[in-house]
Structures are given as C-alpha cells and as structure tokens.
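>>> turn this into a model:
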Amino acid sequence: MSLEKFDKEIFELTNKELERQCEGLEMIASENFTLPEVMEVMGSVLTNKYAEGYPSKRYYGGCECVDEIENLAIQRCKKLFNCSFANVQPHSGSQANQGVYSALLNPGDKILGMDLSHGGHLTHGAKVSSSGKIYQSFFYGVELDGRINYEKVREIAHIVKPKLIVCGASAYARIIDFAKFREIANEVGAYLFADIAHIAGLVVAGEHPSPFPHAHVVSSTTHKTLRGPRGGIIMCNDEEIAKKINSAIFPGIQGGPLMHVIAAKAVGFKFNLSEEWKIYAKQVISNAKILAQTLIARNYKLVSDGTDNHLVLMSFLDRAFSGKDADLALGHAGITANKNTVPGEIRSPFVTSGLRLGTPALTARGFKEKELESIANYIADILDDINNTKLQAEIREKLKTLASNFIIYPKAMF
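So this is what the prediction gives:
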C-alpha cells in the first residue's frame, strides 16, 4: 500500500514541504539538500536492523551485511578527513560532541569554548546545554570587528586552565586558525577539540584549513556543508582517544546505531570524495562572497566585513529593525534565513540584532554568482522597506519563478 493511501495526512504534508523547498530559497547556513541516493538508502530495509556494538563486535546476530556497510562508511570517512580513526555512529552533531566530552572529561572538569552569542554552539558549554551543566564552562568570543583575537583566547586559557578547548562555530564567517588554537592548548595542557560541523564540506574540498594534525579530536555533522544525511561523526589520530570515543558512544550515550543513516553517510562520503565535490565547495564560497559584496554595496553592515566560508552574518545594530523582523520579512518573500546574535548585541536572543545567511543549499540547486547577486539585491530591497508586505509578495513571485529554473527534486518524488 502506498503512503498516500495508508496515511494521506502525512503524505500531503510531506508534499507540502517538498513544494516549500522547491519554490522558496533556502538560505539557512546549516541546511542543505542531500542527494536522492542518500534519501533512497535512508528509506531502505536497513532501518529494520538492530546492531548494538561495532563491526565484528555486535550484541545481535544477523549483522554480516551491516558490518560491511559500517566498515565502508568508516573507511570512506577516514580517507575523506585523512585520519586514522572514525566513529560514524553518533545520531547528531550534538551527540558526537557529548561523546567527545564523555570520553575525555569527568563531571566538573573545565572546558573553554566559543560564546554562543558570539557565534559558538549550544554544545560548546552554553549553560542551558548539558555541556554547561555537567562541566565548568568558560568562554572566549570575537572582537567588535567580528574576528577571534587569539591573544585574548590565550589570556583566558591561562587564567581558566581548562582540560579541553573547543574551537569551531555556527556563525563565524572567517578562517579558523587551528594551529594557533593547538599552541594555546599545549601551553595550558588541554585537549584541543575541533567541531567543524559547519565547515566540514569546505575542509574536505581543500577550501578551508583542516583541523588535522592540530586537533586531538574532531567532530562534525554529516549534513550542512557535507550534504549527507542528518547525523554526526567523530575522528582522531590517537589510538587511546579512539578507544575512549568508541566506549563513550556505545554503550556510553547511545544504544543501537541507525544503520540506514550510517549507510546514507557512506553514500554521502562517496560524493564528498569526488572531483565534483571540489567544484561544489568552491562555488559555495564564491556565492557567499558575491552575496557579501552586494549587501555591503547596498549599505548593509556584515560582521567581520565579509566572509571566507559559506555564510554571512548581517548586523542591524545601526538599524531600527531587529533580526527577528528581518527573518519574518524575508520569510514572507520566500527566503528562509535565521535571526542571530551579533557582537555588541543589544537585544534578547529571541529577537537579536543580526541575520545569518548561507549559500550551501542554493549552490546545491545550481545557483551561481549571477543569481546570488540578484538575490542579495532582493534582500536589500525587502529590508530597505521592511514593512512593505506588498513588495514582499511581489518579490516572492519573482523568486518563485527564479527557483523554478533550479529544481533540486522532482515534484512527483513522494
């Protein structure tokens, strides 16, 4: 029986979401469009199989096939990141990070991470996260110019003396200097943990410096700039740390791995290893740069005055409207983005004074510099007259026409 006949409500809502993704412009920096082949294996018979443990060391029988699948995912991941160990079982980036902490720290140990309001992530020690509740968390941030001041990070590290330093961000538009972070970690005797969830796809394409050999351990999501399924991974080059990571994930914080997702990760990694991937990653950055240049030309301030990666962070500290206002206005015009805090923030985290925009999803659809320049001008038009709902509706129709030329999935997909 088809989904349409068995559960018409879910079928219709799924198709409604497909329509939204096809007709609108996805510019949330952490979102992307995965491959149909990835979705195909995620909806396969592999979803039926329990496989607690690791390849050749399972607690269930009948794991011969999934052992081969997980080994393939591991080998591809290691090749992709040029490392000696990979755990492909984490269900998400947050659980990957939790696994790293559990492996290397004891409750109450000190961690030093990037402040959430400065572009860090919840799992880098935010007080509302388990990472900020189980461990003593301290923070570094960015200067008012939107860049990390490594000397200040060093000063804080020498005062705090953390057991682990987290580097990586969810709203930082510049290159991260992993070598400098390792110098600081060495000076205070800390582990260096790189969370590259946002930039992993750029790293493996050679468009951003790799955290290896500088980081003791590295985590990432497999979606975002990698364009795989939603999930997490952990990598390292240290045998003892590797053993601790495996134990921390299973049986530490997870039970049975999601074998359909692990297979999908393997499929995604195969794409990431291709020459086509390098072309895609380079285009992601080119698109982000033209987006930044056009917005600056339209008199909008960007945190750090530009970008080196896949995202730009707009600052509205000099404007009467908020990040929330901008988010809603662009949404009405068919552009999905997200409000974000900025350095020098004056509003609450629920309102914010910034907007984060990313190019991975549009690039996956085939958008290039010409289209991004047009989109940036539409964004500026909307924000210049932010309460003009008629203009928003007109631009929505124009963007719908534009989007129809870049179909990512067939409309009869479900």
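>>> C-alpha only now, for contacts and for neighbours.
Fine.
>>> packing partners of the longest helix anywhere in the chain?
Scanning the chain for the helix with the most residues, using DSSP state H, yields helix 275-297. Identification of packing neighbours for helix 275-297 by 3 or more CA pairs under 8 Å, 6 or more residues apart in numbering; DSSP states H and E yields helix 200-204, strand 301-302, strand 311-315, helix 360-365, helix 369-384.
>>> identify all contacting residues around it.
201-202, 205-207, 271-272, 301-302, 305-312, 358-360, 363-364, 368-369, 372-373, 375-377, 380 (CA atoms under 8 Å, 6 or more residues apart in numbering).
>>> could you do stretch 64-75 as well?
46, 51, 54-56, 85-88, 259, 262-263, 265-267, 269.
>>> could you also give me the structure for this second sequence? I'd like to compare it with the first:
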Amino acid sequence: MDYDEVRAIDPEVAAALSGEVERQNETLAMIASENHVSEAVLEAQSSVLTNKYAEGYPGSRYYGGCEYADEIEQLAIDRAKDLWGADHVNVQPHSGSQANMGVYLAVLEPGDKILSLDLTHGGHLSHGHPANFAGQVYDVEQYEVDAESGYLDYEGLAEQAEEFEPDIIVSGYSAYPREVDFERIQDVADDVDAYHLADIAHITGLVAAGVHESPVGVADFVTGSTHKTIRSGRGGIIMCDEEYADDVDSAVFPGSQGGPLMHNVAGKAVGFKEALQPEFEEYAAQTVENARALADRLQSHGLELVSGGTDNHLVLIDLRPSHPDTTGKEVEEALEDAGIVLNANTVPGETRSAFNPSGIRAGTPALTTRGFDEEACREVGDLIAKIVDAPGDENVVAEVSERVAELTDEFPLYDDDEPLYE
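Modelled structure (predicted):
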C-alpha cells in the first residue's frame, strides 16, 4: 500500500492514506462496528467499477455497458442468499442506515408509527432518533432494556406495542451485548398487526456463521451492514420474502438512491465469497469467544458491564459504579493515546451528554481478524483496566502504549509478506 500513483498527483492525500495504513497497523481497533477487510476486498473496492453507472438492477439497467456490473451484482446477490438463506436480497444500499430507509419507504407512509429501542439503551439513530430522518418523518416511540438486568424487556415491549399500536417494530441494535430473541419480537409484531424489521448491522457475520440466532425467515425484513462482522465491501443490504421484493427494490432505486456504488458491490461480492468458506465460521466463533474472554477479564478488575457480560462481539462498560467521576470520553481519549481505539458510549439510564457519556463500548471483530485469541484479549482487558483506573496518568499511558506496540508487532495487519487472511 504505497499509493505511488496518488502521491504523484496529490502528495497530501497520499501522505494521509499512508498515515492511515500506519495508524491501523500500529493500533488495536476495538470500535465494535469496525473490522479489517482482506487485500482482495480492498482491491475490488478500488476497481474500475467506480467509473460505471448502473442504475436499475441486473438485466434491467437504464444505461448500456452493464454486462460486467450485472455479473458482479448477481454474484453478490446469490452469495448473500447462500449466506443468510434469504428469498430476496438487495445489495445496493450505500449503508445500513439507507437499508433501513429502503424498508421504511417500502411499507410506511409519513406519520406512520415506529417502535424501536432508545438510543441510550443500545438502539441506532436510523431507528427513529429525532436527529435522523426516521425521527423526522415518522411517529416514533421507543422501548428500553430492563434497568436492573440490562436485558431486553420483552414483556414490557409487548405491553408498549399493544398500547402504541405501531406500524413497524424495529429490533437489532448498535450497543446491545446479548443475543436477540427475534421470534419473540415477531410474535409481538404479529399480535399488533405490525411489520417487523430486524436490523442485524452489527451481527451480520455472526448470523451468517450460525453463532447468533437468525431473523431471516422470521422477521418481515432484515437489514444489515456489510463491513462489520462480515468483513465485506462497505455498505448495506436488505433481505426479505419475495412478496416484498418489488416494493423494496423500488424503494432503494429510485426511491432513495440513484446509481449503486458498483465498486462497493464488488467488494461485497468478494467478501461474501470469503464468508462462505469454512474458515469464516471459525472466525465468527472466535470473535464471540474473544469478547467473552475480554468481558470476564474486565469484570475481574471491578468494572461493571451492562447485562453482566456478552453473547456477541461487544462489551458495554458502565463506568459509573466503579469510576463515578470518570467519563467515557476521558477513557476513550486516554486509550487512543495508548494505541487502543474504541468509543465512548451511552449506557442505560444515561445522565450525561451523548458527546461525553458514562460508558465505553469495545468490540473484538478486528482483533480477531488480526489473529488474537482469548488469552491475548484477556491481556487487552488488563490494559484497558489500567487506563480506566488512571486516564490522566502519563506514565500508565506510556506503559500501555509500549505493550500495544509489542502486540501489534506480534499480530501484524497489512503485511507485504503475508496476506491478512486466506
């Protein structure tokens, strides 16, 4: 990744790109929504398909010259069907949020009712936050996790749905560390005659590998990101039964997007093929085991985790019980100085600002891609705990930084002599 062609034209951008490669190589990515794609996916995403307009769908385009775009998009669709067992797949959404927009446009009218999880309890902006289009176009009410356990309150959700009478219930979350009972939420939706949208943006790879329950064939619509636990080209995806296929496709194009980003679709196709290999199931299972090991070690240091642990790829740490005067942003910044990159995050019952909340969220997908096992993730838990205990201590930050440098050398990322993964 020398970026020689870019450097010849634009040395400033080339320098920034090279700096980003160095940053990723020399830090531990623990933002739960981030991962490292293979060199093959990177190559596909930077391909000449960036030059091609392909409005429409395979076999029915509004432009000529789409024979190879058709071939690649159909490969992405077919592989997605194999991965998740879906009847119909749309791989064109530019992101998970736009995938959600596509579903809303397909079945809702402005002012219709959405019932979704509150952002501070682990929901997502595109599920109806007032700052997002969904919260501005639709009538949104939000449910919460149980204050005591940190788990979804399914009975409370059912009662709230009966009273609110939503047109669609949204499940799937951005900061919920437990497995989701999609069938139970579907039962709630059926009881109130609502659609059910399962947003698996964070767990697409875990679902594909069978280490998390699948909502495909259960929920009316399933959306997701294609660049988190699935390690494919950056973007979104919509899955549904054939009865909704035409409405979904027209909601994506021309309803909410113009031409698809065909170079991203190529990255999706390549990443999906990688995920269809047996090794991917091992990767997904290891990601979960690594998260559990991390969670156990953090708890051993007296840190409190929302829900007491994890079933998936992430842990959510509530700093208030053990470090009431420390904010998530303080810890995030100190950890980044030490080479561990995660994010400050709201926690259930949040009393601080979302810009400086009371928690931090950490994930293991990218560490697992680098080759980290449970023991390595336990050590990372030790390093995080040291920073949490003394975020303002420069000596502690320097000590942790030194060990992070050793770990990144031990588990190389984009190495000229060794592919990231086969």
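>>> list the TM-score for the superposed pair.
The TM-score (TM-score structural alignment, normalised by the length of the first structure) is 0.98; 412 aligned residues with a CA RMSD of 1.2 Å.
>>> picking up where we left off before, tell me what angle the longest helix of the first structure forms with helix 369-384.
Orientation of helix 275-297 of the first structure against helix 369-384 (axes from the mean of the first three to the mean of the last three CA atoms, to 10 degrees) gives an angle of 40 degrees.
>>> corresponding residues in the second structure for helix 275-297 of the first structure?
Under TM-score structural alignment, helix 275-297 of the first structure corresponds to residues 278-300 of the second structure.
>>> so how far does that stretch sit from its counterpart in the first structure?
Here the mean offset of stretch 278-300 of the second structure against the first structure after fitting is 0.4 Å, by mean CA distance after the TM-score superposition for the first structure.
>>> how about residue 164 of the second structure, what's its partner in the first structure?
So residue 164 of the second structure corresponds to residue 160, using TM-score structural alignment.
>>> ok, that match to residue 177 of the first structure distance?
21 Å (CA to CA, to the nearest Å).
>>> what's the answer for residue 291 of the first structure, then?
For residue 291 of the first structure, the distance to residue 177 of the first structure (CA to CA) stands at 24 Å.
>>> the more surrounded of those two?
residue 291 (28 against 17; other CA atoms under 10 Å).
>>> at which residues are the strands of the stretch 151-300 of the second structure located?
Counting by DSSP state E, counting those that start in this stretch, residue ranges of the strands within the stretch 151-300 of the second structure are 168-171, 195-199, 221-225, 236-240.
>>> can you pull the contacts of the most centrally placed residue in the first structure?
Centrality entry for the first structure: nearest residue to the mean C-alpha point is residue 198, 3.5 Å, by CA atoms, centre = their mean. Applying CA under 8 Å, 6+ apart to residue 198 of the first structure gives the contacts 30, 169, 170, 220, 221, 224, 225.
>>> which of those lies closest to residue 317 of the first structure?
residue 170 (20.0 Å; CA to CA).
>>> wait, residue 195 of the first structure sits on residue 165?
No: using CA atoms under 8 Å, residue 195 of the first structure makes no contact with residue 165, being 10.5 Å away.
>>> counterpart of residue 189 of the second structure in the first structure?
Per TM-score structural alignment, residue 189 of the second structure is aligned with residue 185.
>>> tell me, stretch 57-68 of the first structure lands on which residues of the second structure?
The alignment of stretch 57-68 of the first structure onto the second structure (TM-score structural alignment) spans residues 60-71.
>>> got the end-to-end distance for that stretch?
With CA to CA applied, stretch 60-71 of the second structure spans 12 Å between its terminal residues.
>>> could you list the buried residues of that stretch?
Going by neighbour count (16 or more other CA atoms under 10 Å), the buried part of stretch 60-71 of the second structure is 61, 66, 69, 70.
>>> filter those down to just the ones in helices.
Using DSSP H, the members of the buried residues of stretch 60-71 of the second structure that fall within helices are 69, 70.
>>> greatest separation within the buried residues of stretch 60-71 of the second structure: which pair is it?
61 and 69 (9.9 Å).
>>> mutual contacts of the two, please.
Here residue 61 of the second structure and residue 69 share the contacting residues residue 54, scored by CA under 8 Å, 6+ apart.
>>> what's the closest non-adjacent residue to residue 266 of the first structure?
Spatially, and ignoring its direct neighbours in sequence, residue 266 of the first structure is nearest to residue 73 (4.2 Å; CA to CA, 6 or more residues apart in numbering).
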